[in-house]
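Engineer: Show me how the following folds:
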Amino acid sequence: MRVYKKIVSLAGFLVFFLFLIEIELRGGEHVLGLFGSRRIQVSEANGYSVYCFGDSYTFGDGAMPKDSYPRQLEKLLNNNDDKARIRFRVFNLGIPGMNSSQALLFMKHILAKYAKPDLIIIRVGVNDCWNFADTNFYLHLPLGHLVQGG
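Structural biologist: A predicted model of the protein is given here:
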């Protein structure tokens, strides 16, 4: 009977542990509210506008919004001694998990819907090795490459 209780306790612990791992893999920092979520916002900018498209690196996943590279870029660009006070507005359009095909589609959507920026920065590609959504690279491979594997 004691062995049975130990097995049940161990099984319960494993289920609970796997549940915690699942929460973390699905973005536990957002579920638990540690960093909060960010809405994608694009608005008219006075001065120069910069759109930053990309994946979780651009989004700043796991960091505070002020620590993402688009926000840091905006601070650097606006920290100038120019008398004219040229202002820059940098928009963080990063979406975690996005592959390069999805980024292209998203960029086309944003550019069709909002004002054109003065500069576009794209930082994407790390998710292409596992996220094949909206891709069609296989259509451009020679048939022999697919059959022979090389």
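Engineer: all contacts plus neighbour counts: C-alpha atoms, from now on.
Structural biologist: Noted.
Engineer: Strands along this protein, start to end?
Structural biologist: 48-54, 88-94, 119-123 (DSSP state E).
Engineer: helices or strands up against the last one?
Structural biologist: Helices and strands touching strand 119-123, by 3 or more CA pairs under 8 Å, 6 or more residues apart in numbering; DSSP states H and E, are strand 48-54.
Engineer: For the strand it packs on, buried residues please.
Structural biologist: Residues of strand 48-54 classed as buried: 49-54 (neighbour count, 16 or more other CA atoms under 10 Å).
Engineer: Repeat that for stretch 21-28.
Structural biologist: Buried residues in stretch 21-28 (16+ other CA under 10 Å): none.
Engineer: Let's see this one next, to set against the first:
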Amino acid sequence: MLASIATLVPHGCCPDCEEALPSYERALAAYGEAAALMAEREASISAQTHPFVVTRNSAIHLWKCPSAPREELNHPGDTLTEWTHGKLVDGVRVPVRSYDWAPTNEVRRMTGEELADWIRSVRGPQGVLNYRRCNRCQPSLPVAYTSSAGGVHLKD
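Structural biologist: Alright, predicted model coming up:
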């Protein structure tokens, strides 16, 4: 009896898992590609080149700020069962199936120049500021001009 079940469902705990195997394999491959791109991007930037962190709620932090969120990717599940039935979180099954491998907390690291451009782009129609500086790290913000030597000046 058990041998016949194993031949019907060789990869998971049930027929649903067996049916989800191709999508799980695609998700693992997509996650691997996204993780490699993220690692490559991380290796190409530093606190010196990209000193600012901007969050999805338009908060500006310094790179080293302990309250600045870090980029993360949601893993598609450690097992086929997690992918199919969800991860067990605090006793509740949470759905996992997703191919959206953008970082979950939408953190952007920026140079001073990129931040100056971003600040200009998030001003409202009346020039109202649509961002906020972190109260913890109090980053100095770039002003909207460049020096004759090039680069963006920082204003305290």
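Engineer: Need the TM-score from the superposition.
Structural biologist: Once superposed, the chains reach a TM-score of 0.29 (TM-score structural alignment, normalised by the length of structure 1), with 75 aligned residues with a CA RMSD of 5.0 Å.
Engineer: looking at the strands of structure 1, which is closest to residue 15 of structure 1?
Structural biologist: strand 88-94 (33.6 Å; CA to CA).
Engineer: could you point out which element follows the host helix or strand of residue 117 of structure 2?
Structural biologist: Residue 117 of structure 2 is located in helix 112-121, with elements delineated by DSSP states H and E. Next along the chain after helix 112-121 of structure 2, taking DSSP H and E as the criterion, comes strand 132-133.
Engineer: I'd say residue 80 of structure 2 and residue 17 touch.
Structural biologist: Yes: contact criterion CA atoms under 8 Å: residue 80 of structure 2 and residue 17 qualify, at 6.4 Å.
Engineer: quick one: which of the buried residues of strand 48-54 of structure 1 is nearest to residue 2 of structure 1?
Structural biologist: Out of those, the member with the shortest distance to residue 2 of structure 1 (by CA to CA) is residue 54, at 54.3 Å.
Engineer: rewinding a little: including distance to residue 21 of structure 1, could the strands of structure 1 go into CSV?
Structural biologist: Formatted as CSV, these follow (distance: least, CA to CA, whole Å):
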stretch, distance to residue 21 of structure 1
strand 48-54, 26
strand 88-94, 24
strand 119-123, 28
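Engineer: Can you point out the buried residues in the helix holding residue 117 of structure 2?
Structural biologist: Buried-residue list, helix 112-121 of structure 2, by 16+ other CA under 10 Å: 112-113, 115-116, 119.
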